[in-house]
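Novice: Next come a sequence and a model predicted from it.
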Amino acid sequence: QRRVPANATEPGHSRRCEKAGGAMRRAAKPMVSKPADTHTRARSAHPAYPPRFQLDAAHVPWRVPLSAYAPVEFVHPAVVANDCTSKPGGWADPVEPVRADILKRGSFEYDKLGLTVAFDEAGRPLNPVGRTGITNRGLLGKWGANHAADPIVTRRNPFKSGSPLEVVVIQRKDTGEWAIPGGMVDAGELVSATLRREFMEEAGNVPSEQRAKFEEMTKALFKASNAREVYRGYVDDPRNTDNAWMETVAMHFHCQPDLAKMLELRAGDDAAEVQWLEVGEHVEQYRKLYANHRVRVCCPV
């Protein structure tokens, strides 16, 4: 049986208010949080976001009182425009969170803690790690966990001395940073299908005459026997907010020598560039990978 965190607003749960900047606002009781050092990018700037309320690491956890906390309320217009209740095929949740939908979707990170998703007293889900300085959803379509899948594709470079280990990375169009390919898991879609689809979309923009060969190679690469899950959980992402956050399943796929020689990469519409990147702290682009992608690349090495 799952435990419910102290700040979950269940029927009969006591409520309290605290003053912040002269205004009365609802305050949730403390909950268990991960160490704040796993939550740095989620407090950083994003080009599409307003400035966040500034937090030091000590005040990230919900269990630490912060009466002066006055986060910025922000939801991107693109999210509002894609409300699934008003736009056919819309990819975003309704303006107001629906608790049943959020609980059904679940959270990898809350599952690790053995907890149900916690909500504040306004009925909004709470980031399992802690405060971010921004409330609402920002650029994320879902209240609570937004689930993605990331394929970590590696090879030993057959064309370089020593055959260094390399990983496929794409350059994001929104921030310009290098990252592992990946994307949101569509409703009802298998993670295995998402992994291959995202790799094809972001790294497989090959000419039509080479398409069949590329698809054959990626089918061999992404077969189930070649897959190894290396991470499932929270992503320290600059799009995260107090009420919406990224979680992912990262799967490792290693190219065999013959495939490593043949697999050519071309950036798709969702990426500015794509490349094989050498894995190692001596490589600046590797050290600066988007969000906590570097940690996940380290897993399969």
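Specialist: Structure's in. What do you need?

Novice: From now on I want contacts and neighbour counts done on CA atoms only, so please keep to that.
Specialist: Noted.

Novice: Asp270 reaches Lys173, doesn't it?
Specialist: Yes - applying C-alpha atoms under 8 Å as the test, Asp270 and Lys173 come out as touching, 7.3 Å apart.

Novice: out of these two, which sits in the more crowded spot?
Specialist: Asp270 (18 against 13; other C-alpha atoms under 10 Å).

Novice: what's around the nearest residue to that one once chain neighbours are set aside, how many residues?
Specialist: Counting by C-alpha to C-alpha, 6 or more residues apart in numbering, the nearest residue to Asp270 once its immediate chain neighbours are dropped is Glu202, at 5.5 Å. As a burial measure, the neighbour count of Glu202 was computed by other C-alpha under 10 Å and equals 26.

Novice: dump the residue contacts of Glu202.
Specialist: Applying C-alpha atoms under 8 Å, 6 or more residues apart in numbering, one finds that Glu202 lies in contact with 170, 181-182, 266-271, 274.

Novice: Please identify which of those residues is nearest to Arg25.
Specialist: Sorting those by distance to Arg25 puts Gly182 at the head of the list, at 37.4 Å, by C-alpha to C-alpha.

Novice: So what's the residue count around that closest one?
Specialist: Gly182: 26 surrounding residues under other C-alpha under 10 Å.

Novice: Spell out the secondary structure type for the residue lying closest to it once chain neighbours are set aside.
Specialist: Nearest-residue entry for Gly182: Asp150, 4.2 Å, with adjacent residues in sequence omitted and distances by C-alpha to C-alpha, 6+ apart. Secondary structure state of Asp150, per DSSP: H, G, I helix; E, B strand; the rest coil, is strand.

Novice: and the comparison structure, right after this:
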Amino acid sequence: MLTTATPVRHAPVDHPGVPVPAALRSWSTPWPGYSPLDITPPELREPGLADPAGWITDPVATPNQVTDWNTRLSTALVPYRLDAAGWPLNPTGRTGRCGRNLGSWGENAAADPIVIAGTGTDRRVLLIRRSDNGRWAIPGGMVDPGENAPTALVRELREETGVDLAHISPRILTRGYVHDWRATDHAWVCSTAALYELPEVVPATAADDATDAAWWPWHGDVQDLADLLASHGGLYPAHRPLLEAL
């Protein structure tokens, strides 16, 4: 039977958690002494607290208070299950961290539009600088309740860069789990990444939760891009696999 360990101590949201040996990562492997660190921030530890930023989708302190698990499980990008206590289990296995630092328990659906402009040596990729860690990333964010991924792709791009590509049909690159720094045993991110191709760059201005937006040289090699960005804040690690899908 799958079980979820009871959190015993809190840690900062960026704490890496307790080490998880590869042999014990799977939920199907018993680990009686497993004691992950709870990285839930104070504003999410109790229900009904103020949410001025509007990012808390589940205003409940524990996932067994969520009432629509059947719908969430049936529409998940990556299948997962609940343990005997009604807590969602990360589909990649134990992470060494529990609780959540995301708006929802379980899968948090995201949309990541990758915009490439130009041809040959003039090709550019549109990136934004994240406000939470200063790294350069693909514009994007969480899918709002009741919203689908295609709509979220257009909305997030417009909100973070001012670029409106509602008139262009993108090519879906990937739909799957993202190794996001906020992931825990009970909350994680899965994303729909899509490619938009433009003949030339268009004006982009940072907004929403982006502190900067810029077109960076793109020659088809993610490592080259990472090296270029190393002295400018770095490339957001969770988005590297999405760029590698190009």
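Specialist: Structure received. All figures in this text were calculated on a predicted structure; none of them were measured in a lab.

Novice: Fetch the TM-score of the aligned pair.
Specialist: Put the two chains on top of each other and the TM-score (TM-score structural alignment, normalised by the length of the second structure) is 0.80; 230 aligned residues with a C-alpha RMSD of 3.0 Å.

Novice: sorry, back to before: tabulate the contacts of Glu202 of the first structure (JSON lines), appending secondary structure.
Specialist: Supplementary listing: the contacts of Glu202 of the first structure in JSON lines, determined by three-state DSSP:
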{"residue": "Ile170", "secondary structure": "strand"}
{"residue": "Pro181", "secondary structure": "coil"}
{"residue": "Gly182", "secondary structure": "coil"}
{"residue": "Arg266", "secondary structure": "strand"}
{"residue": "Ala267", "secondary structure": "coil"}
{"residue": "Gly268", "secondary structure": "coil"}
{"residue": "Asp269", "secondary structure": "coil"}
{"residue": "Asp270", "secondary structure": "coil"}
{"residue": "Ala271", "secondary structure": "strand"}
{"residue": "Val274", "secondary structure": "strand"}
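
Novice: Apart from its chain neighbours, what residue comes closest to the spatially most central residue of the first structure?
Specialist: The centre of the first structure sits closest to Met246, judged by C-alpha atoms, centre = their mean, with a distance of 3.1 Å. Counting by C-alpha to C-alpha, 6+ apart, Met246 of the first structure lies nearest to Asn146, which is 4.9 Å off, once chain neighbours are set aside.

Novice: wait, isn't the one you found in contact with Thr241?
Specialist: No - taking contacts as C-alpha under 8 Å, Asn146 of the first structure lies outside contact range of Thr241: 11.3 Å.

Novice: on that earlier part again, what kind of secondary structure is the residue nearest to Met246 of the first structure in?
Specialist: For Asn146 of the first structure, the assignment made with three-state DSSP gives strand.

Novice: Which residue of the second structure sits opposite it in the alignment?
Specialist: Here Asn146 of the first structure is matched to Asn108 in the second structure, going by TM-score structural alignment.

Novice: what's the counterpart of Asn70 of the second structure in the first structure?
Specialist: Aligned partner of Asn70 of the second structure by TM-score structural alignment: Leu103.

Novice: Determine the three-state secondary structure at that match.
Specialist: Reduced to three states with three-state DSSP, the structure at Leu103 of the first structure is helix.

Novice: Ala149 of the first structure versus the closest residue in space to it that isn't next to it in sequence, what's the distance?
Specialist: The spatially closest residue to Leu103 of the first structure, leaving aside those adjacent along the chain, is Val117, at 6.6 Å (C-alpha to C-alpha, 6+ apart). Remark: distance between Val117 of the first structure and Ala149 of the first structure (C-alpha to C-alpha, to the nearest Å) = 21 Å.

Novice: where's Arg155 of the second structure, which helix or strand?
Specialist: When elements are defined using DSSP states H and E, Arg155 of the second structure is found to belong to helix 149-161.

Novice: And Arg155 of the first structure, by the same measure?
Specialist: Going by DSSP H and E, Arg155 of the first structure is part of strand 144-156.

Novice: by contact count, what packs against that strand?
Specialist: In this structure, strand 144-156 of the first structure packs against helix 99-105, strand 165-172, strand 183-184, helix 191-203, strand 244-254, helix 257-262, with contacts taken as 3 or more C-alpha pairs under 8 Å, 6 or more residues apart in numbering; DSSP states H and E.

Novice: which residues in the second structure does the fifth one align to?
Specialist: Per TM-score structural alignment, the counterpart of strand 244-254 of the first structure in the second structure is residues 187-197.

Novice: who touches Arg123 of the second structure in this structure?
Specialist: Taking C-alpha under 8 Å, 6+ apart as the criterion, Arg123 of the second structure is in contact with 116-117, 217-219.

Novice: Tell me, of those residues, which are also contacts in the first structure.
Specialist: Contacts retained in the first structure from the contacts of Arg123 of the second structure (both residues aligned by TM-score structural alignment, their matches' C-alpha atoms under 8 Å), given in the numbering of the listed structure: 116-117, 217-218.

Novice: Pipe the residues you listed into CSV and attach distance to Ala149 of the second structure and neighbour count per row.
Specialist: Shown next, in CSV, are those (distance: C-alpha to C-alpha, whole Å; neighbours: other C-alpha atoms under 10 Å):
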residue, distance to Ala149 of the second structure, neighbour count
Ile116, 19, 23
Ala117, 22, 21
Pro217, 27, 18
Trp218, 25, 20
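
Novice: if I pick the counterpart of Val75 of the first structure in the second structure, what's in contact with it?
Specialist: Structural alignment (TM-score structural alignment) places Val75 of the first structure against Thr40 in the second structure. For Thr40 of the second structure, the contacting residues are 10-13, 98-101, taking C-alpha under 8 Å, 6+ apart as the criterion.

Novice: run the last query once more with 6 Å
Specialist: Counting by C-alpha atoms under 6 Å, 6 or more residues apart in numbering, Thr40 of the second structure touches 99-101.

Novice: How is Pro128 of the first structure assigned, secondary-structure-wise?
Specialist: Quick answer, by three-state DSSP: Pro128 of the first structure is coil.

Novice: which one in the second structure is aligned with it?
Specialist: In the second structure, the residue matched to Pro128 of the first structure (TM-score structural alignment) is Pro91.

Novice: what's the neighbour count on the residue nearest to Gly182 of the first structure?
Specialist: By the other C-alpha under 10 Å criterion, the neighbourhood of Asp150 of the first structure contains 27 residues.

Novice: hang on, isn't it packed against Val185?
Specialist: No - under the criterion of C-alpha atoms under 6 Å, Asp150 of the first structure makes no contact with Val185, lying 9.9 Å away.

Novice: Give me the neighbour count for Cys255 of the first structure.
Specialist: By the measure other C-alpha under 10 Å, the count of residues near Cys255 of the first structure is 22.

Novice: Apart from its chain neighbours, what residue comes closest to it?
Specialist: Taking C-alpha to C-alpha, 6+ apart as the measure, Cys255 of the first structure lies nearest to Arg155, with 5.0 Å between them; neighbours along the chain are not counted.
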